[in-house]
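K.L.:
Predicted structure and sequence below. I'll ask about it afterward.
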Amino acid sequence: MSGTTGGRPGRTPARPSTARLARARAGLEVRQFVRERDAVAFVFAYPIVMLVIFGSIFGDQPLPDGTPFSHYFLAGVVATGIMLTSFQSLAVGIAGEREDGTLKRLRGMAVPALAYVLGKVGMVLATSLVQLVLVLAVARVGYGVPLPADATHWARFAWVFALGTVAGTVLGVAFSAVPRSARSATAVVAPVVIVLQFFSGVFFTLTSLPGWMRAVAEVFPLKWMAQGLRAALLPETAAAGEPRGGWELGTGAAVMAAWCVLGLALCLRSFRWTRRDR
């Protein structure tokens, strides 16, 4: 009787595909993010505050190649905003979800880890896009920073933005396994973010940094994201101000893509639904 309806054998509902679950998770993640008003304010305000601070200090002080510092610095602000929204926010937030039982409940609902990760990617892409629009508007109106000049530069901006965001997201999910608890997460994650920002030429020009710092930064995606965004925002003549005298877009794309693949592999291999001590 329990297996029939109207005399016909009952059918087990088909399990939703991973792609469908990922889309549903992305929508839910965005709604949950919007409800956290303090987090929303911080994520959207941080890059704008940094832009205002450095723009006010250095103004239009030109770099050796003639590029105003406010124009140069915008790419770093966008890159660090993406890193905050993706890597730092996720590494800390997922540690909290693991501790408060959210992940344990999702596991009980048989949500695949891949769908969970892709849902985070979708959420970060959406929120980073809003953050980007706000930062570009402030830079353009407040400091006269020109936007990409043509379709080619906009396309360059788009793929650097997408690769950098995906890399930061999957690495944030993977790194969330490092903190032992939600309480220690910020203390573990924040120093990594701060060091990478200074090493990657976010706050200063790369040519002003020691060679060993630049060598370390070249291993990670933040440096290449900032450099790729400069390639989209600045004139081609500004490439002479880079350490090797060019934008190195091919190398940057390869490094960021490699981190996307490696980060996803680390997510699926090291992702844990519960704390290590449970």
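P.N.:
Cool, the structure landed. Residues are numbered from 1 along each chain as shown.
K.L.:
CA atoms for contacts and neighbours, from now on please.
P.N.:
Will do.
K.L.:
In the chain, what residue spans correspond to helices?
P.N.:
Secondary structure of the chain (DSSP state H): helices located at 18-35, 37-58, 69-83, 89-99, 102-108, 113-143, 151-175, 182-199, 211-217, 221-233, 249-270.
K.L.:
closest to residue 4 out of these?
P.N.:
Nearest to residue 4 among these is helix 102-108; the distance by C-alpha to C-alpha comes to 26.9 Å.
K.L.:
now for the closest one, which elements pack on it?
P.N.:
With contacts defined as 3 or more C-alpha pairs under 8 Å, 6 or more residues apart in numbering; DSSP states H and E, helix 102-108 has no helix or strand neighbours.
K.L.:
here comes the other one, which I'd like you to weigh against the first:
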Amino acid sequence: MRTMGLGVLRVRYETLMYYRQADTIFFTFLFPVVMLGIFSVAFQGLGNVGTAPDGSGGITQAAYYLPGMIAAGILLSGVQNLAVDIAIEKSNGTLKRLGGTPLPVVSYFVGKMGQVIVTSVLQIALLLVMARFVFDVALPTDPDAWLRFLWIYALGIVTSAVLGIALSSVPRTGKSATAVIIPIVLVLQFISGVYLAFNLLPEWLQNVASIFPLKWIAQGMRSVFLPAGFESQEPSGSWQLGWMALVLIAWLVIGVIACRLTFRWIRKDT
């Protein structure tokens, strides 16, 4: 109970620190919101997506890009945010000082995970409000769709956070953290159906993207927010929710093992 109590206090501390960093807020919290606005406005001249041959039907550009922006937000909140943040804390001695206190390592990670969940929930809420009231996107009304959203989100955010903690061991210094982590995250967004329609990518690139979790998170979100007719546009012809769950669970296990083997309060070569 003491460990969890300290963890809850760390959630509050980590969240307050997060919102005091203007660059972090823009590049992780507001970035998907800004990108949704840019894509919705820039491509609205192309008309609706998925229209019939006679020009009827389809959905707006904002509705089409919303699932990808939610998936990108999950990746940014978990992987990019934690990987960069923890790498900086290792480099500037914050973790070394924490390691010399009675703070349990579990409480530290509860604080980090809690901060990721709080900020990502607020981010998704902002995305949905913007989509609904600025771009008039019709959100799902079926309770089953929202239940699917909840378990996809929960599995996606926990997996992303664990992988972010594991990746924090890769940068050798805090100064190099953004240079190492951001290109990885950016490339994954372009090949995973966030900014480009996944079925338009070459088959070999689709196969590469299918190895990583973002492709599956984006596909799961499309199953929630896009009409059922869009399922046939997936390369497999279905949403593959079972495969999505298996891939995310596999990456979650890999991330936990990597964290256990690599995490140190200070760098091993320091």
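P.N.:
Yep, that arrived. Because the structure is predicted, anything quoted here is derived from the model rather than measured.
K.L.:
quick one: which of the helices of the first structure is nearest residue 205 of the first structure?
P.N.:
helix 69-83 (8.2 Å).
K.L.:
Which residue in the first structure aligns with residue 116 of the second structure?
P.N.:
Structural alignment (TM-score structural alignment) places residue 116 of the second structure against residue 124 in the first structure.
K.L.:
is it true that that match touches residue 87?
P.N.:
No: counting by C-alpha atoms under 8 Å, residue 124 of the first structure sits too far from residue 87 to count as a contact (9.6 Å).
K.L.:
Could you list the buried residues of stretch 133-142 of the second structure?
P.N.:
135, 137, 139 (16 or more other C-alpha atoms under 10 Å).
K.L.:
contacting residues around the first one?
P.N.:
Taking C-alpha atoms under 8 Å, 6 or more residues apart in numbering as the contact definition, residue 135 of the second structure lies against 40, 62.
K.L.:
which one in the first structure is aligned with it?
P.N.:
In the first structure, residue 135 of the second structure lands on residue 143 (TM-score structural alignment).
K.L.:
Return the distance of that match relative to residue 254 of the first structure.
P.N.:
33 Å (C-alpha to C-alpha, to the nearest Å).
K.L.:
ok now do the aligned residue in the second structure for residue 62 of the first structure, which residues does it touch?
P.N.:
Taking TM-score structural alignment for the superposition, residue 62 of the first structure sits opposite residue 49 in the second structure. Listed by C-alpha under 8 Å, 6+ apart, the contact partners of residue 49 of the second structure are 58-61, 64.
K.L.:
For residue 118 of the second structure, which non-adjacent residue is closest in space?
P.N.:
Excluding its sequence neighbours, the residue lying closest to residue 118 of the second structure (C-alpha to C-alpha, 6 or more residues apart in numbering) is residue 15, at 7.6 Å.
K.L.:
Trace the one you found over to the first structure, please.
P.N.:
With the correspondence set by TM-score structural alignment, residue 15 of the second structure lines up against residue 30 in the first structure.
K.L.:
How about residue 190 of the second structure?
P.N.:
Aligning on TM-score structural alignment places residue 190 of the second structure opposite residue 198 in the first structure.
K.L.:
Its match and residue 206 touch, don't they?
P.N.:
No: with contact defined as C-alpha under 8 Å, residue 198 of the first structure and residue 206 do not form a contacting pair (9.5 Å).
K.L.:
So these two - more neighbours on which side?
P.N.:
Ranked by neighbour count (other C-alpha atoms under 10 Å), residue 198 of the first structure and residue 206 place residue 206 first, with 21 against 18.
K.L.:
From residue 218 of the first structure, how far off is that one?
P.N.:
In this view, residue 206 of the first structure and residue 218 of the first structure are 11 Å apart by C-alpha to C-alpha.
K.L.:
Now do the shared contacts for the two.
P.N.:
Common contact partners of residue 206 of the first structure and residue 218 (C-alpha under 8 Å, 6+ apart): residue 200.
K.L.:
show me what contacts the closest residue to residue 9 of the second structure other than its chain neighbours?
P.N.:
Spatial nearest neighbour of residue 9 of the second structure, chain neighbours left out: residue 111 (7.3 Å); criterion: C-alpha to C-alpha, 6+ apart. Neighbour list for residue 111 of the second structure: 7-14 [criterion: C-alpha under 8 Å, 6+ apart].
K.L.:
Could you do residue 179 of the first structure as well?
P.N.:
Applying C-alpha under 8 Å, 6+ apart, we find residue 179 of the first structure in contact with 95, 185, 188.
K.L.:
Which position in the second structure pairs with it?
P.N.:
So residue 179 of the first structure corresponds to residue 171, using TM-score structural alignment.
K.L.:
do the same with residue 241 of the first structure
P.N.:
Aligned against the second structure by TM-score structural alignment, residue 241 of the first structure finds its counterpart in residue 233.
K.L.:
what's the spacing between that match and residue 189 of the second structure?
P.N.:
Distance, residue 233 of the second structure to residue 189 of the second structure, using C-alpha to C-alpha: 19 Å.
K.L.:
Who has more neighbours out of these two?
P.N.:
Remark: of residue 233 of the second structure and residue 189, residue 189 carries more neighbours, 23 against 14, as counted by other C-alpha under 10 Å.
K.L.:
Just to check, the more buried one is in contact with residue 72?
P.N.:
Yes: if you go by C-alpha under 8 Å, residue 189 of the second structure and residue 72 touch, sitting 6.7 Å apart.
K.L.:
joint contacts of these two?
P.N.:
In terms of C-alpha under 8 Å, 6+ apart, residue 189 of the second structure and residue 72 are both contacted by the residues residue 214.
K.L.:
quick one: contacts for whichever residue in the second structure pairs up with residue 102 of the first structure?
P.N.:
Counting by TM-score structural alignment, residue 102 of the first structure lines up with residue 94 in the second structure. Taking C-alpha under 8 Å, 6+ apart, we find residue 94 of the second structure in contact with no residue.
K.L.:
again with residue 235 of the second structure
P.N.:
Residues near residue 235 of the second structure by C-alpha under 8 Å, 6+ apart: 198-199.
K.L.:
Check residue 170 of the first structure too.
P.N.:
87, 117, 121, 260, 263-264, 267 are the contacts of residue 170 of the first structure under C-alpha under 8 Å, 6+ apart.
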